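Engineer: heads up, no residue letters with this:
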C-alpha cells in the first residue's frame, strides 16, 4: 500500500495534479512559496493507495530528477527524498514488483538496498515484513510470555489523520462516516488475539505514525 499504485497517462497528467497543485473542485491553485506549501516546480508522477504523492521538481533536471514523497493530509508538504534520480526510482520499483510475490525476498532486498532510516522506506519495509511473517501456532512460540490474549489499542492516530482513517476504514470494513467517528474515540480497539500474532501489527501502526499498544485481557 505504501508503494506507487496509481500513475497518470500522458493525457491525464494535468488532471493527476488535482489535490496537490490545485483544488479539484474550485480549480484554485494550491502552490505557494512558503515552507510546507506545494512548490510551483513540483509535479506528481504517481501516488500510492493512500493518495500520498511521489513527485519531482521540474527545476532539478540537471540532477536527473530526484524523487520525493510526502504524506497526504499531514497539514503541510514536507518532502522526503526517496531516490536520487527518477531512473533509479523506476528501476527499484521494477525489481520490487518482480520479487514481491516472495515477501521474504523483498524484505531481504529492502534490507540490503534501501535506507531504513528513511521514514518512507522504513514504512515500506514494515509492510513487507508483515507479509513475510508465517502463520504462528502455539508450538512455534519459544517465548511463552507472548502466548497471552489481549487487544491492540490505538490511543492516538497521529498527525497523518486522513491516512489512518482510510486504513481503519478498510481494515475494519467501515463506511467513511463510521471510520471518522471511530477515529475520534480516545481509544480504538483495533484487533484482538494473542501477542505473538499481534505484535507486528503494533509495529506497523507505529510506523504509520499512530500510537498503539497491546493490552492484555484481565486475568
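Structural biologist: That came in fine, so what should we check first? Treat the numbers as computed from the prediction; the structure is a model and nothing was measured.
Engineer: For the rest of this, base every contact and every neighbour count on C-alpha atoms.
Structural biologist: OK.
Engineer: how long is stretch 132-150 from one end to the other?
Structural biologist: Distance across stretch 132-150, first residue to last, is 23 Å (C-alpha to C-alpha, to the nearest Å).
Engineer: repeat for stretch 58-73
Structural biologist: Taking C-alpha to C-alpha, stretch 58-73 runs 23 Å from one end to the other.
Engineer: cool, stretch 21-35 as well?
Structural biologist: With C-alpha to C-alpha as the measure, the first residue of stretch 21-35 is 15 Å from its last.
Engineer: roughly how far out does that stretch sit from the chain middle?
Structural biologist: 23 Å (C-alpha atoms, centre = their mean, to the nearest Å).
Engineer: any idea how far residue 182 is from residue 79?
Structural biologist: For residue 79 relative to residue 182 (C-alpha to C-alpha), the value is 30 Å.
Engineer: what does residue 126 give?
Structural biologist: Residue 126 sits 24 Å away from residue 182, going by C-alpha to C-alpha.
Engineer: also this one, for the comparison:
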C-alpha cells in the first residue's frame, strides 16, 4: 500500500462526481479511507489475507479501486500504469473472477466524462449523445449503459418543467431496507456521513429518517433506494 496517493487519483476521488445512473461511479474513497476501501479486493476484510495474485481472473497486485457504482462493481486503476495516465478499468462484482474491462479512458478523461454526465442529469437525449460520442459503444460496459439510458422513461427524462408537486417540503424515511440491506446501508452512509456499521445499525430501527428537504432534491434518493429494493415513504412537513 503506497503511503502517497498519486495526485491524478487523489483529484479524481476528491471530486466525488455523481450521475443519475446506477452503473457509473457513485461511491468514492476519502483520502483517509483509501486503504480500507480496498477491502474485499486487495485483501480479505476479516482475516486480512492478501487476495492479490498474478493468475488470470484474480485481483492483480497493481490494481486499486478508485470508485464503486451502486451495485458495488469496482472501477480501478493499475498503479504501474502512471506513465499512461492511469487507464481505468471496470469489473463485475460477484462473478467469481475478476475480468477487467478497459473503459477506454484514463483517469482524467473519465473524470471529464462523468462531469458532463452529471450536468446532463436525466436529459435522455443528451446522455445518449455523450455515451455515443465519447465511448466505444461496442464495449460491453458502455453498451449496457447506453441500453439502460434508452430505457429511461421519455416523459420523465426530457421534461424541463418543474412539477409543482416536487416543491413540497417533507421527510423521507426508509420503512424497510429490503433484501439488499448492506447495499442500502452503503448508499445511506454517504448521505449521513457515517461508517457502514453505524448505517447498518440505524437500519434496524423503524422508519429510519433519510433526510428532510424538498421532494425535488430528494427524488433521486427515492428512486435509487427503490432500485436497491428498499421501501421508502414520504411525509409532508410544515415549513
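Structural biologist: Thanks, I have it. None of these values were measured; they are calculated from a predicted model.
Engineer: what's the TM-score here?
Structural biologist: The TM-score (TM-score structural alignment, normalised by the length of structure 1) is 0.60; 140 aligned residues with a C-alpha RMSD of 1.8 Å.
Engineer: returning to that earlier point: neighbour count for residue 126 and residue 182 of structure 1, which is higher?
Structural biologist: Comparing residue 126 of structure 1 with residue 182 by other C-alpha atoms under 10 Å, the one with more neighbours is residue 126, at 22 against 17.
Engineer: The more buried one and residue 202 touch, don't they?
Structural biologist: No. Judged on C-alpha atoms under 8 Å, residue 126 of structure 1 makes no contact with residue 202 at a distance of 10.7 Å.
Engineer: Find the centremost residue of structure 2, please.
Structural biologist: For structure 2, the residue nearest the mean C-alpha position is residue 26 (2.1 Å; C-alpha atoms, centre = their mean).
Engineer: can you tell me which residue in structure 1 aligns to it?
Structural biologist: Alignment note (TM-score structural alignment): residue 26 of structure 2 maps to residue 5 of structure 1.
Engineer: One more: residue 125 of structure 2?
Structural biologist: Residue correspondence to structure 1 (TM-score structural alignment): residue 125 of structure 2 is matched to residue 104.
Engineer: Tell me which helix or strand its match sits in.
Structural biologist: Per DSSP states H and E, residue 104 of structure 1 falls inside helix 103-113.
Engineer: after superposition, how close is that helix to structure 2?
Structural biologist: In this overlay with structure 2, the average offset of helix 103-113 of structure 1 from its partner residues is 1.6 Å by mean C-alpha distance after the TM-score superposition for structure 1.
Engineer: So which bits of that helix are buried?
Structural biologist: By neighbour count on 16 or more other C-alpha atoms under 10 Å, the buried set for helix 103-113 of structure 1 is 103-104, 106-107, 109-110.
Engineer: Tell me the secondary structure at the closest residue to residue 66 of structure 2 other than its chain neighbours.
Structural biologist: Spatial nearest neighbour of residue 66 of structure 2, excluding adjacent residues (C-alpha to C-alpha, 6 or more residues apart in numbering): residue 76 at 5.2 Å. Three-state assignment for residue 76 of structure 2 (DSSP: H, G, I helix; E, B strand; the rest coil): strand.
Engineer: Please give me every residue in contact with the alignment partner in structure 1 of residue 76 of structure 2.
Structural biologist: By TM-score structural alignment, residue 76 of structure 2 lines up with residue 55 in structure 1. Contact analysis of residue 55 of structure 1 by C-alpha atoms under 8 Å, 6 or more residues apart in numbering lists 42-46, 67-69.
Engineer: same thing but at 7 Å, please
Structural biologist: Shown in contact with residue 55 of structure 1 (C-alpha atoms under 7 Å, 6 or more residues apart in numbering): 42-45, 67-69.
Engineer: so where do the strands sit in structure 2?
Structural biologist: 63-68, 74-78, 87-90, 101-106, 169-176, 208-214, 231-236 (DSSP state E).
Engineer: For those strands, could you give me a markdown table that also reports distance to residue 48 of structure 2?
Structural biologist: Below are the strands of structure 2 laid out as a markdown table (distance: least, C-alpha to C-alpha, whole Å):
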| stretch | distance to residue 48 of structure 2 |
| --- | --- |
| strand 63-68 | 16 |
| strand 74-78 | 19 |
| strand 87-90 | 24 |
| strand 101-106 | 27 |
| strand 169-176 | 32 |
| strand 208-214 | 33 |
| strand 231-236 | 35 |
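Engineer: Distance-wise, check residue 167 of structure 1 relative to residue 74 of structure 1.
Structural biologist: Distance of residue 167 of structure 1 to residue 74 of structure 1, computed by C-alpha to C-alpha: 15 Å.
Engineer: Residue 1 of structure 1 too?
Structural biologist: Distance, residue 1 of structure 1 to residue 74 of structure 1, using C-alpha to C-alpha: 17 Å.
Engineer: now residue 205 of structure 1
Structural biologist: Residue 205 of structure 1 sits 16 Å away from residue 74 of structure 1, taking C-alpha to C-alpha as the criterion.
Engineer: So for those two, which sits in the more crowded spot?
Structural biologist: Counted by other C-alpha under 10 Å, residue 205 of structure 1 and residue 74 do not tie: residue 205 has more neighbours, with 21 against 15.
Engineer: Spatially nearest residue to that one (excluding sequence neighbours)?
Structural biologist: Nearest one to residue 205 of structure 1, counting by C-alpha to C-alpha, 6+ apart, is residue 212 at 6.5 Å.
Engineer: Just to be sure, that neighbour is in a helix?
Structural biologist: No. If the criterion is three-state DSSP, then residue 212 of structure 1 is strand and not within a helix.
Engineer: Assess the claim that it and residue 189 are in contact.
Structural biologist: No. Between residue 212 of structure 1 and residue 189 there is no contact under C-alpha atoms under 7 Å: 9.8 Å.
Engineer: tell me what the helix holding residue 104 of structure 1 is packed against?
Structural biologist: helix 86-99, helix 119-132 (3 or more C-alpha pairs under 7 Å, 6 or more residues apart in numbering; DSSP states H and E).
Engineer: Nearest approach to residue 171 of structure 1 belongs to which of these?
Structural biologist: In terms of C-alpha to C-alpha, the element of those nearest to residue 171 of structure 1 is helix 119-132, at 14.2 Å.
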